[in-house]
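structure of the sequence below:
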Amino acid sequence: MAESDDDQRTKNESSGGMKMTEKEIIKTLLSTSVVKMKDLVPSGPLKSENAMKVAKWILTSKSKKRSPNMILQRIKWLTAVVQYGIVDSLVELEKLFTPFIQLIYTAKYQASVCHLLYMIATPNMYRFQVERITKSVNVVGLTNSLAGLLSRVKSLRPDLVPQTIPHQSDAISFPKAPSTIRNGFYALSEGIKERNEIPNQVTFSIETGKERTTKKMRLDIIPRVQHINLKSSFQVDFRKMVPLSRLQSFDDLLSKITSVELPNHVGSLLSKKEYHYVLSLHFTPRMEALLSQWLYLVLHHEFMERPQVHGREGKTLLLQRILEFQQNTGRKLMVVYDFLSLYLLTWDGIQFSDQIFQLLAHIPFLPYPDLNGNFLQVLEGLFHSCDTSHRLKIIDVCRKLIHNLLLQQFGPVGRAKLLFQKSEKTFSPEEILQLVEGTYVISEVIRFTERLLNTALTSSSDSSLVLNSLLFHLWLIDLESEFQLPFRTFCQPITVYMALFSPAPVTVSLLCQLMCKYGELGRNQLIAMSILPELGEFRQDSLEDAAILNRYIIDISRCLIYHKAFALGGNSMLALLPRKNLKKLSNLGSFQSSFALERHPAFTGISRRWQKSKSGNGKSLKLFEEVDADLDDYTRYMLGRFTAIMDYIQQFHKST
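Next up, the predicted model:
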């Protein structure tokens, strides 16, 4: 009876009579007649040497002019034997990988042969084998079965298949086993598993239509977790290992983390956050090399060879998984930054900006010339050409980078303090060199960030830039003090004076807060600090910069308190304005009192609110007269809402 007739039988059809022995089955398959598939279910595991006999019969059939239907029967039977894990070893079948490739070109055999090749493929494939498979795609087109095979080849040898292969389930890629043997093979496979008759058994999941991955769920770039045991039992006892794909929860993973069987493709461990800990635990030099090779090839192909808009979801997911791995494990993937240094040269600042900015914020510690040449200069060029919102994002990246570099080089706060403080502990020349280099790199990144802020403030009057500059310097002085760094960073005049004359009350308040912190955490701490002699130059430079604080305080106090804005004399920086500009200001009337607390434009809203609370009329035209008439009450009202200004007065004008 032909196979086509057998396939019409129901799944529950009884085989009737005794089962054939393995020897009888092989003898039947090696004959030249059409066989009944339902009679070819063995009673136990199949010897690999017998599977080889059938494979050789298939490969020599064309030269002996055997019927295509007969050949297809044997191919389907051999594929089912491998699929259900009936054969005791695949080592010999793997040696026939190359000859079987030739059968792909025959349309009648293609689907089953691709399925067989899918299951016997190993990481030891050669380039010429992959090229033959790729060539067949050019000849017959990318069919479902070829897509499934190439997906498998890519997962094993990503260096040989750089192009993206559409992901699809096995149920779509390959046909099911013939219905007349499917139930029998499945029952035999389950029985073998229960009896552990084949310790090195290789089985492949049989996917149903319900398990098909939808388009939205596809991970086109990151390979799936798959397990194929290729080692012999004397090397690894796989009965004691737990395949990663069987662990359903994070708790399961933690309980079995020392006995997890790693998947065949290291890249698949990036597919889930839970798997990142497994990868980190097994992050040997060899694992790192395998992951780095795959990542570089994939990143280069996806982001530099393919159009940016193609496969956007998959690319975004890949970058996100890389970020999550680095954040979850604390490990830096240097290969990602090698790629990033090339990609940034052509990056438009928009594509994948969220992920790229996060990667830049976590750059590993590098010598400053490398850091600047590969990354910071690109950010600076982008900064000059983008709008305010993008500029603020870049400033935020720099802020996070400064903090991350501190943690990478000096560790947490407690450890960093011990490093910078002079003590009885002796440091080796290498440790001192590392300390000095780390301090230098971080100070240069801070200067770089300051330069960006000054550029933005010079080219724009946007109040959000002034606000962010103040917030950055407030954060920075706290950070430098907390880590006991041997230097302090004092903001440039453009930030101080734009904040002082800003129409926003919060900027004036933050400026006063910043001056208080500069006095307490900046200058005073630097003077009292005892540091290593090798770091003395950093402190000396900061103390010289701190001299400008006196000039800032003179001008702020003259404007807000003493009604002497722009007055000549003293150490004021405002007094250095050109005389013709001061003359123009004098024509405006009492310009020296225009920025006092009771007259400052930033506090007009507060003044009107105070006036309304007193008289119930917020539309009075004699606002300043009313303020002057009850100045003490207004001052208490205003300072109660801006305590930073009160702190400034108490710290620098105790007698006021």
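
C-alpha only now, for contacts and for neighbours.
Noted.

what's in contact with stretch 539-558?
486-490, 493, 496, 500, 515, 518, 522-523, 526-527, 564-566, 571-574 (Cα atoms under 8 Å, 6 or more residues apart in numbering).

just the buried members of those residues?
Neighbour-count burial (16 or more other Cα atoms under 10 Å) applied to the contacts of stretch 539-558 gives 486-490, 496, 500, 515, 518, 522-523, 526, 564-566, 572-574.

now, these that are in helices?
Among those, DSSP state H puts 496, 500, 515, 526 in helices.

quick one: residues contacting the closest residue to the second one other than its chain neighbours.
Just to be clear, that refers to Leu500. Spatially, and ignoring its direct neighbours in sequence, Leu500 is nearest to Val508 (5.5 Å; Cα to Cα, 6 or more residues apart in numbering). Neighbour list for Val508: 499-502, 602 [criterion: Cα under 8 Å, 6+ apart].

to compare against the first, here's another:
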Amino acid sequence: MSQSTSGKKKRTQQEAESHQDANLDEQIDYFTSENSNKKNRNHVELSLALSKVESVAKEQGLTSEQLITLLDVSASGKFPVSTSSKLIKCLLPSRYIPEEAAIKCTSWICSGTPARELQVFLLKWMVLTFELLGRSEKLHALYGVIFNFIENDSLCPHACHLLYKLTRKDDVLPFRVNRLLKLQKKVGSQSYIIGLLSLYKVYQPHLVVLSVPASKRIFFRVIERNWMVEIRKARERSLPEEGRTGATLHTVNQNTGVTQISKKRKRDVIPSAVTAAVTGERLTDLSLVGSQLSSIPSEQIKSFEELLNSVDRLELPGQIASVLKSVVLQHAVACYQEDQISQRLGFWLYETLHEEILDQPFSSNKARGERCLKLVINFTEFLQEGIPACENFLVRYLHTWNGSDYRPYILRLISRFRLYDFPKLNDLILEPLRKLFFCSSVFCKCQMIHTFTMMLKNFVTVEIPRYQAERGKGEGSQTSSEGDKFNISMFTISQEEFDFYGTVEKFIQFVDKLITVAVMAESDHALLFHYLLTFYELVSELRCKYNTPFVCIPSAGIVYRALLSSNCVQISRMCNIVCSYRREFSSWKEASKTADVWQGTRDLIAPFNQYILDFSNILWRNKAFKKDQVVHEPFLSVIPSEVIDRTKVDGPNDGLSVLRHIALVGYAYQFLKETQPKNKKLHPNLIQPKNRDLYLEFLQRHRLEGVLAFINTYIKRTSTKR
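Here you go, the predicted structure:
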């Protein structure tokens, strides 16, 4: 019964589609008919035909024949410009655009038959639908013809954009560079001319002497956003068809040979990997294709071993963004280290991130943006470096970000942000994050602190070694050969020299201030303390692990809040952090005798010694409120003695010791319960000095080893009896 019902539905759908196709053919016949009314703009039949073509083109796309026919009609000048421009916007394919359509479009522009406004529309259409072209070899043969369009002021921006997509190394010739430079001198410094020249410089650096300012890094503006939305839908429709032509070879069922295309693929924003050698309906057996060509299509590479054997003959896909889906291709582009690859990928990423996220702030469907961000993050982690296009996107997005949309992905991208001079880093990233930090929930604060921790780790493990290697390479010193293993950046950007260690120190101080305010605002939230202690655990190892010339200590507000906390884990972890600083200062002191270290660290020794004295007096020596210290007044001495007397607390000086501290008294009770007779009344005072070592080992068995580590590190004990 169900099979017959589904069969009826399928037949009904097929009949509806055939009826719709018949109606569309009738409307196209109307446009091609010589008897159609071409002068009256308000003609009812013309309006109906146009609306029918529009609806079908947007819903299911046009066949190749229909698309070419309507292209000829719109470019012939038969109808008014308003009608023809609407027809051009309807040129959306059901699968892909035949190369013949692009060639005809170029021919119509050269003929001068269409009005100048229509010529601009035709060139825009070629730029926007370039990714939908089945092939581009014949169109590339017209490179010189398209290059002549730059002499026209109206066509020049779109011609440069199309040339940017078509350019290969052989196309960069001296006379073309000279023409572009003359044009730039005539019309001024235009971003689209700079963009094409910058690509020429990548291929032939000896022909182009050009420095691209940071403000001109975005060469081509996004045009006709509504039109772009429809073209994007057409691209989504074409994805399943691409699967049948080799784009989804990894989903082929080995038993049946049937390509399985998931529904998710229809909505995927990242294109599939298709090289120029295997596109369109002309795809043959891949092994035959590989044997006939000197280059090997990337679709044939199935393993890392095959990549190693054919890396010198590998043909990258026409849509460079498809490398985001393939780990094999990611290894390939990382090996090539070619500027044109990074430029193509960077341009695509910038446009796509703006289109999917920045330009749709109130979109209810965020699945596409999330998939795109996930793939970008995976690629970023693979490269272990930030992508400049993503950084440009982040800088713009953070100024309008609500702190909620795409939060895990945005913060993950921020954690790979490159190292800049601190004022610049503060303006680009830190200041927008600071504003969000103080108006967000405690859980969002925790995520941001984790991001700051990952940023710091990225700075000291990746960015500083890379910067040192690049600087050493520029100076021609021996350090460049030692640091070449770090100089693996795929996206090279020029930076002025700056004090990178100074940036890291100021960054730590910035985060320290944020954290100090956050723990007060959130009433010492346990989860917040976990993340801030993780941050300081990294900071307390910078000198010994990563050879920084300075030492940074946490603020007193953080240290003493952890010491007086009711959470035993916080006390133990802070004790471990204080122990790590002993190694840090010892290493700094040894280096200060021979090496160039920061003398400002010397000023931190006195406050750090005060931390040690306060910890010792409070946890071990039972001197929490006594004022007989020689370095500084103890932390708790600010409390007047008469106030302490009025509390009538028995033994206030040992009230915060390891035996009676509110966070540890439960462990003292458990220890006594295990070691004392059953009927004996238990009190922390029963733990005599000779039994304290056993009690400390008891704490260690319960994962509070920080307390024992602190006492063994900083306190000299005369007796170690067990």
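
now the TM-score, please.
Between these two chains, after superposing, the TM-score reads 0.66 (TM-score structural alignment, normalised by the length of structure 1); 513 aligned residues with a Cα RMSD of 4.9 Å.

hmm, back to that, what's the closest of the contacts of Val508 of structure 1 to Arg74 of structure 1?
Ala499 (84.0 Å; Cα to Cα).

what do we get in structure 2 for the residue nearest to Leu500 of structure 1?
In structure 2, the residue paired with Val508 of structure 1 according to TM-score structural alignment is Ile571.

how much space is there between its match and Phe529 of structure 2?
Here the criterion is Cα to Cα, to the nearest Å. By it, Ile571 of structure 2 lies 11 Å from Phe529 of structure 2.

now Asn458 of structure 2
Going from Asn458 of structure 2 to Phe529 of structure 2 by Cα to Cα gives 22 Å.

Thr214 of structure 1 maps to what in structure 2?
In structure 2, Thr214 of structure 1 lands on Ser262 (TM-score structural alignment).

what is the neighbour count of its match?
Using other Cα atoms under 10 Å, Ser262 of structure 2 has 10 neighbouring residues.

dump the residue contacts of the one residue sitting closest to the centre of structure 2.
Against the mean C-alpha coordinate of structure 2, by Cα atoms, centre = their mean, the closest residue is Leu413 at 3.5 Å. By Cα under 8 Å, 6+ apart, Leu413 of structure 2 lies in contact with 377, 380, 386, 390.

what's the last one aligned with over in structure 1?
Following TM-score structural alignment, the counterpart assigned to Cys390 of structure 2 within structure 1 is Val336.

what's the following helix or strand after the helix or strand its match falls within?
If you go by DSSP states H and E, Val336 of structure 1 is part of helix 334-343. Next along the chain after helix 334-343 of structure 1, taking DSSP H and E as the criterion, comes helix 353-361.

what angle do that following helix and helix 334-343 make?
120 degrees (axes from the mean of the first three to the mean of the last three Cα atoms, to 10 degrees).

got the buried residues for the following helix or strand past helix 353-361 of structure 1?
Moving toward the C-terminus from helix 353-361 of structure 1, the next helix or strand (DSSP H and E) is helix 368-371. Neighbour counts over helix 368-371 of structure 1 (16+ other Cα under 10 Å) mark 368, 371 as buried.

helices along the stretch 601-722 of structure 2, start to end?
Assigned by DSSP state H, counting those that start in this stretch, the helices in the stretch 601-722 of structure 2 fall at 605-619, 641-647, 665-675, 692-701, 705-714.

any idea which of the ones you listed gets closest to Val274 of structure 2?
Across those, closest to Val274 of structure 2 is helix 705-714 (Cα to Cα), at 56.7 Å.

what is that closest one packed up against?
Judged by 3 or more Cα pairs under 8 Å, 6 or more residues apart in numbering; DSSP states H and E, helix 705-714 of structure 2 is in contact with helix 568-594, helix 605-619, helix 692-701.

looking at structure 1, which helix is longest?
Taking DSSP H as the criterion, structure 1 has its longest helix at helix 429-459.

how far does it sit from its chain's centre?
Remark: helix 429-459 of structure 1 is offset 25 Å from the chain centroid, using Cα atoms, centre = their mean, to the nearest Å.

separation between Arg636 of structure 1 and Lys614 of structure 1?
Using Cα to Cα, Arg636 of structure 1 is found at 13 Å from Lys614 of structure 1.

contacting residues around the aligned partner of Leu485 of structure 1 in structure 2?
When structure 2 is aligned by TM-score structural alignment, Leu485 of structure 1 is paired with Thr548. Contact analysis of Thr548 of structure 2 by Cα under 8 Å, 6+ apart lists 501, 542.

ok, how many other residues are close to Phe128 of structure 1?
Here the number of neighbours of Phe128 of structure 1 (other Cα under 10 Å) works out to 11.

what is the burial count for Asn653 of structure 2?
Neighbour tally, Asn653 of structure 2, other Cα under 10 Å: 18.

and the helix or strand encompassing Ser82 of structure 2, how far from the chain's centre?
Following DSSP H and E, one finds Ser82 of structure 2 within helix 81-89. Computed by Cα atoms, centre = their mean, the chain-centroid distance of helix 81-89 of structure 2 equals 39 Å.

thinking again about what came up before, could you check how far the match of Cys390 of structure 2 is from Gln320 of structure 1?
On the measure of Cα to Cα, Val336 of structure 1 and Gln320 of structure 1 end up 12 Å apart.

contacts for stretch 514-533 of structure 1, please.
420-422, 470, 473-474, 477-478, 481, 486-488, 490, 539, 543, 546, 549, 553, 647-648, 651.

also stretch 314-323 of structure 2?
With contact meaning Cα under 8 Å, 6+ apart, stretch 314-323 of structure 2 is reached by 131, 270-276, 295-298, 307, 329-330, 341, 344-345, 348-349.

just stretch 235-254 of structure 2 next, same as before
Stretch 235-254 of structure 2 is contacted from outside by 60, 94-96, 132, 258-261, 265-269, 271-274, 278-281, 283, 299, using Cα under 8 Å, 6+ apart.

could you pick out the buried ones from those residues?
Judged by 16+ other Cα under 10 Å, buried ones among the contacts of stretch 235-254 of structure 2: 60, 94-96, 132, 259, 261, 265-269, 271-274, 278-280, 299.

which ones among those map onto strands?
Among those, no member falls in strands (DSSP state E).

correct me, but Tyr105 of structure 1 touches Ser136?
Yes: Tyr105 of structure 1 is in contact with Ser136 according to Cα atoms under 8 Å; the separation is 6.7 Å.
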